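1. this one's sequence-less:
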């Protein structure tokens, strides 16, 4: 059982299916929409692939405090609907909440916090602190919290620090990308890129083969292991 039907949960299910063709896999989703609410076609494509790979999706919530996670242990897991599902292994893929305590230590007051994230202005400066910037998951920009946005925000912050030091106009944060690629195993997947729905073989070529690991090893300036 995989609890959570975001990109991580769906990708995890695909990885397990590829390795274990006969294993029964159930994804528990808190809502009918899987991964992201881009378009009905995006949803149809995801659900079609999961069905083809015999990966079951059930809608409900799980009280994770009552479940043993990440250990092989046969247990009955009760959903909020009242349904009970027997599982030999339960993996949580629901993500983590913002580290509010850490944020409160970094910013001067609660006025700088918005929905447990740090408020930033259009230049990614912390609200009220022109010499401090925030980017990535910790800041309250409106886009989905993904590595692709964090990387572009880092470029914006670097440019703005250099511009401010030189007394020049800073750059307003913007990134003309709306989408996501979701591999389901190494051979297929679904995606949405600025209104376009790439086919499974395109997702494979773009991401599924290495999950962008080669790119990020390169970004870190180190050689990817063989």
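-> Arrived safely. Values in this document were obtained by computation on a predicted structure and should not be read as measured data.
2. Please make it C-alpha for all contacts and neighbour counts, starting now.
-> Noted.
3. Report back the residue of this protein that's furthest from centre.
-> residue 167 (36.7 Å; Cα atoms, centre = their mean).
4. hey, where'd the helices end up in this protein?
-> 7-19, 40-52, 100-106, 147-165, 200-203, 213-219 (DSSP state H).
5. Name all residues that make contact with residue 73.
-> Applying Cα atoms under 8 Å, 6 or more residues apart in numbering to residue 73 gives the contacts 87-89.
6. at 6 Å what do you get?
-> Residue 73 sits next to residue 88 when contact means Cα atoms under 6 Å, 6 or more residues apart in numbering.
7. And for residue 224?
-> residue 217.
8. Strands of the protein, start to end?
-> 2-3, 25-29, 55-59, 75-78, 84-87, 91-92, 113-114, 117-118, 125-126, 129-133, 179-183, 189-193 (DSSP state E).
9. this is the comparison structure:
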């Protein structure tokens, strides 16, 4: 059953007593609507140059080293890489590590590293003191998610990764 009035709803913000209507006539009263409809890859930056290297969803076809198909000197990471895994920041970080290693290795004439999508890994914070997750196929409970992510949503980790001091 699809939502029929999404264009009339305030999304991603608190608003008391919004009414969500479905195509079948169901009405749900809620205080927040979060759109979670998937992603559409913005391929406009490379469609002209690499349209023949694109998958049907607009992602670029890559080899096992994350190189653009047919182009050894172009690496593709993140959402625009045609990899059979969820589009998540965590995975984009793994792609970046492999791409950086491969750029350095190609310049120093060393073997390239292979990227292999792994098991689904995610930590889902549900407020400051709750959450759930999965790491390499294993369930991760509330305590670990709360300690690892729920306190600041990895903001401090991101600042540290970027070599910056949190304000």
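-> Nice, thanks for sending it over. This structure is a prediction, so every number in the text was calculated from the model and none was measured.
10. Need the TM-score between these chains.
-> Once superposed, the chains reach a TM-score of 0.84 (TM-score structural alignment, normalised by the length of structure 2), with 164 aligned residues with a Cα RMSD of 2.3 Å.
11. To residue 124 of structure 1, which of the helices of structure 1 lies closest?
-> Set against residue 124 of structure 1 and scored by Cα to Cα, the helices of structure 1 come closest in helix 147-165, at 6.8 Å.
12. What range does the closest one cover in structure 2?
-> Taken onto structure 2 by TM-score structural alignment, helix 147-165 of structure 1 occupies residues 89-107 there.
13. how much does that stretch stray from structure 1?
-> The superposed stretch 89-107 of structure 2 is, by mean Cα distance after the TM-score superposition for structure 1, a mean 1.2 Å from where its aligned residues fall in structure 1.
14. Okay, buried residues for that stretch please.
-> 91-92, 95-96, 98-99, 101-103 (16 or more other Cα atoms under 10 Å).
15. List just the nearest of the residues you listed to residue 148 of structure 2.
-> Taking the buried residues of stretch 89-107 of structure 2 together and measuring to residue 148 of structure 2 by Cα to Cα, the closest member is residue 91, at 17.3 Å.
16. Identify, from the buried residues of stretch 89-107 of structure 2, the entry nearest to residue 144 of structure 2.
-> Using Cα to Cα, these come closest to residue 144 of structure 2 at residue 91, 19.9 Å.
17. now that closest one: how far from residue 84 of structure 2?
-> Using Cα to Cα, to the nearest Å, residue 91 of structure 2 is found at 11 Å from residue 84 of structure 2.
18. Then residue 161 of structure 2?
-> Residue 161 of structure 2 is 26 Å from residue 84 of structure 2, by Cα to Cα.
19. swap in residue 98 of structure 2?
-> 16 Å.
20. would you list the helices of structure 1 in TSV and tack on distance to residue 126 of structure 1?
-> Formatted as TSV, these follow (distance: least, Cα to Cα, whole Å):
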stretch	distance to residue 126 of structure 1
helix 7-19	29
helix 40-52	35
helix 100-106	10
helix 147-165	11
helix 200-203	36
helix 213-219	26
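21. quick one, which of those is nearest to residue 26 of structure 1?
-> Going by Cα to Cα, the one of the helices of structure 1 nearest residue 26 of structure 1 is helix 7-19, 8.2 Å.
22. one step back: okay if I get the strands of structure 1 as TSV plus distance to residue 225 of structure 1 and mean neighbour count?
-> Shown next, in TSV, are the strands of structure 1 (distance: least, Cα to Cα, whole Å; neighbours: other Cα atoms under 10 Å):
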stretch	distance to residue 225 of structure 1	mean neighbour count
strand 2-3	29	22
strand 25-29	31	22
strand 55-59	32	17
strand 75-78	38	16
strand 84-87	35	13
strand 91-92	28	18
strand 113-114	40	17
strand 117-118	35	23
strand 125-126	37	22
strand 129-133	34	14
strand 179-183	22	22
strand 189-193	25	21
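23. Quick one: these as CSV, columns for distance to residue 67 of structure 1 too.
-> As requested, these are arranged in CSV below (distance: least, Cα to Cα, whole Å):
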stretch, distance to residue 67 of structure 1
strand 2-3, 11
strand 25-29, 14
strand 55-59, 17
strand 75-78, 7
strand 84-87, 10
strand 91-92, 10
strand 113-114, 31
strand 117-118, 29
strand 125-126, 39
strand 129-133, 39
strand 179-183, 27
strand 189-193, 30
